[in-house]
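# Provided below for reference: sequence and predicted model.
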Amino acid sequence: MTTANPSLEKLAEWLRAQRRAAGLTHRELAGRSAHAFSDTTFSRATTGTRIPRLPVVEAYARACGASVKHARSLWRAARYAEHRQRDPRAGVPRPDRVYDRDALIHALQQLYYKAGAMPMDEMEHRAGDHGELPHSTVRRMLAGKSMLDLQQLFAFLRVCDVTGGEWEQWRLAWLRAWRRCEVLRAAERLNRTLRASAHDHPGPHGHARPAEAPRRPARAPRPYPPVALAMPLFQPTAPALARSR
């Protein structure tokens, strides 16, 4: 059957060839897989109409006694070809061109799609189910919201079947991105310090905002002294005293 995805047809043909070589029916394959998948699921995986899930492909190859690693590589190629059909601009990840956080995330996004873009909970399971690669962390990274730490990066590479010879390139790419983040954080801290210093110690033409003086409590009216109260309100002048005599 001819499909729009030649890599998918190659996967389907390989699965059919492995079953013929093993001389087994799909029902027998299902029995060999301890009925983890039905014979209908196995049969549908070989039609080439849609890409089967990776666990189905691996179980099919294992039941046929074929190479699971090769089956996985064919599945990844089919998934990546499908992604390239949706996004022709999708490129091959280049860790040697990574120098900052955004470039690292972009390269890991490309690696994710090149590795088949498996569900994130499946990635977490394959990483070991010990919190090495939480699916929520992968989701945030792929959305460009956060950066994997170094151990999470290694788990990500392992799940994506990146060969050990390429790990050093990815480690160096991560270090360059991390150092760039540290430089930017240090610059931001310095800017905040300078802004605070300029506010507290203005230049010759600037005026710092004076601290508001505490208000004094309202004071009661000052009472008249006792002497003033004893004095008469009207003091007669000297001529007035003479006339009164």
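Thanks, I have the structure now.
# use CA for all of it now, contacts and neighbours both
Fine.
# the strands in the protein, which residues?
Secondary structure of the chain (DSSP state E): no strands located.
# remind me, longest helix of it?
When the chain is parsed with DSSP state H, its longest helix is helix 164-200.
# can you pull the buried residues of that one?
Going by neighbour count (16 or more other CA atoms under 10 Å), the buried part of helix 164-200 is 167, 169-171, 173-178.
# how near is Ala177 to Leu104?
Using CA to CA, to the nearest Å, we find Ala177 at a distance of 7 Å from Leu104.
# what touches both of those two?
Common contact partners of Ala177 and Leu104 (CA atoms under 8 Å, 6 or more residues apart in numbering): Val98.
# about what we covered before: looking at the buried residues of helix 164-200, which is nearest Phe42?
Of all these, Trp167 has the smallest distance to Phe42: 34.7 Å, by CA to CA.
# so how far is Phe154 from that closest one?
Applying CA to CA to Trp167 and Phe154 gives a distance of 8 Å.
# returning to what we had before: for the buried residues of helix 164-200, give me a markdown table that also has distance to His135.
Shown next, in a markdown table, are the buried residues of helix 164-200 (distance: CA to CA, whole Å):
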| residue | distance to His135 |
| --- | --- |
| Trp167 | 21 |
| Gln169 | 24 |
| Trp170 | 20 |
| Arg171 | 21 |
| Ala173 | 22 |
| Trp174 | 20 |
| Leu175 | 23 |
| Arg176 | 25 |
| Ala177 | 22 |
| Trp178 | 22 |
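# Tell me the one of those residues nearest Lys69?
Lys69 has its nearest neighbour among these in Trp167, at 19.0 Å by CA to CA.
# Give me the neighbour count for Ala59.
22 (other CA atoms under 10 Å).
# Okay, one more to line up with it:
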Amino acid sequence: MARSEKPIPGHRPSLVALAQWLRAARNSTGMTYTQMATAVEYSASTLSRAATGCVVPSDAVVEAYARACGADVEEGLSLLAVVRAEDDLDGETAGASLIQLSEISNFAMLCRAMTELFGQIEGGSLRSIEKVAAVSGTLPRSTLSRVLRGAARPRLDLLITFVGACGVSACEQREWCEAWHRADTDARMERVKEQMGLH
């Protein structure tokens, strides 16, 4: 039977959310960390440490933890992406705000802004966003997870569906679309430069 764990420190909301998700996944199985470790390539102590809320685990550890519990790997990795986006903000100058839509000029910035938006949704999860999005369009969790982690560029239709599902107003959605077009123009220019051998 799974043993109860110490309370999660509450000083970092995104890390708390990740730790809570990991713990809920394990509790749903009733497994101990020792039992989980037999199913993956990590030790019981490494898996346990990932769910303390005190450290930021690696992608591989979160993926292994989720697999051991039969949980949604993409969901876990997306929560981890939010933690890392928060870390990036903490590393900037004091008082710096979230990315301004008007300042977005490439897909890296756009993906980060999407991750920040996702992190602001109280109790938000890929599954809940996907359900809300089903009303206006499709939003595959696996694709969205890759975008939030910066591993893929969002299509315009995916961006519109995502921000709409996050409750963004129609007026602000236009700003998101304009940001996407700037990022797309930047990507096209980069491809031209590569073809011309300017990189």
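Now that the structure is in, tell me what you want to look at. Computed from a prediction, not measured in an experiment: that's the story for all the values here.
# Work out the TM-score between the chains.
TM-score for the superposed chains, counting by TM-score structural alignment, normalised by the length of structure 2: 0.53, backed by 134 aligned residues with a CA RMSD of 3.7 Å.
# Where do the helices of structure 2 begin and end?
Assigned by DSSP H, structure 2 shows helices spanning 13-29, 33-37, 44-50, 59-69, 73-90, 107-119, 126-133, 141-148, 156-165, 170-195.
# Where does the second one end up in structure 1?
Matched against structure 1 by TM-score structural alignment, helix 33-37 of structure 2 falls on residues 26-30.
# I'd like the distance between Pro154 of structure 2 and Gln173 of structure 2.
Distance, Pro154 of structure 2 to Gln173 of structure 2, by CA to CA: 15 Å.
# wait, Ala51 of structure 2
Distance, Ala51 of structure 2 to Gln173 of structure 2, using CA to CA: 35 Å.
# Of those two, which one has the most company?
More crowded of Ala51 of structure 2 and Gln173, by other CA under 10 Å: Ala51, with 27 against 18.
# which residue sits closest to the aligned residue in structure 1 for that one, ignoring its sequence neighbours?
Under the alignment by TM-score structural alignment, Ala51 of structure 2 pairs with Thr46 in structure 1. Spatial nearest neighbour of Thr46 of structure 1, chain neighbours left out: Ala12 (4.5 Å); criterion: CA to CA, 6 or more residues apart in numbering.
# can you check Leu104 of structure 1 too?
Val98 is the one closest to Leu104 of structure 1 (CA to CA, 6+ apart), at 5.5 Å.
# ok, the counterpart of Leu18 of structure 2 in structure 1 - how many residues close by?
Residue correspondence to structure 1 (TM-score structural alignment): Leu18 of structure 2 is matched to Leu11. For Leu11 of structure 1, the neighbour count with other CA under 10 Å is 27.
# what sits against Leu11 of structure 1?
46, 48, 71, 74-75, 78.
# How about Pro57 of structure 2?
Counting by CA under 8 Å, 6+ apart, Pro57 of structure 2 has contacts Ala50.
# Pretty sure Cys69 of structure 2 sits against Ala25.
Yes - at 5.9 Å, Cys69 of structure 2 counts as touching Ala25 under the criterion of CA atoms under 8 Å.
# mind checking the end-to-end distance for stretch 121-138 of structure 1?
End to end - CA to CA - stretch 121-138 of structure 1 spans 9 Å.
# same question but for stretch 31-47 of structure 2, I mixed them up
OK, stretch 31-47 of structure 2 end separation, CA to CA: 12 Å.
# any idea what Ser67 of structure 1 aligns with in structure 2?
Ser67 of structure 1 maps onto Asp72 in structure 2, by TM-score structural alignment.
# what's the answer for Leu111 of structure 1, then?
Aligned counterpart of Leu111 of structure 1 in structure 2: Cys111 (TM-score structural alignment).
# Tell me how far the nearest residue to Glu28 of structure 1 once chain neighbours are set aside lies from Leu24 of structure 1.
In space, and not counting its chain neighbours, Glu28 of structure 1 is closest to Asp39: 7.8 Å by CA to CA, 6+ apart. Asp39 of structure 1 sits 11 Å away from Leu24 of structure 1, going by CA to CA.
# Kindly report the same for Pro6 of structure 1.
Relative to Leu24 of structure 1, and taking CA to CA, Pro6 of structure 1 is found at 26 Å.
# again, but for Leu8 of structure 1
On the measure of CA to CA, Leu8 of structure 1 and Leu24 of structure 1 end up 22 Å apart.
# Arg44 of structure 1 too?
For Arg44 of structure 1, the distance to Leu24 of structure 1 - CA to CA - is 16 Å.
# ok, now Val227 of structure 1?
For Val227 of structure 1, the distance to Leu24 of structure 1 (CA to CA) stands at 126 Å.
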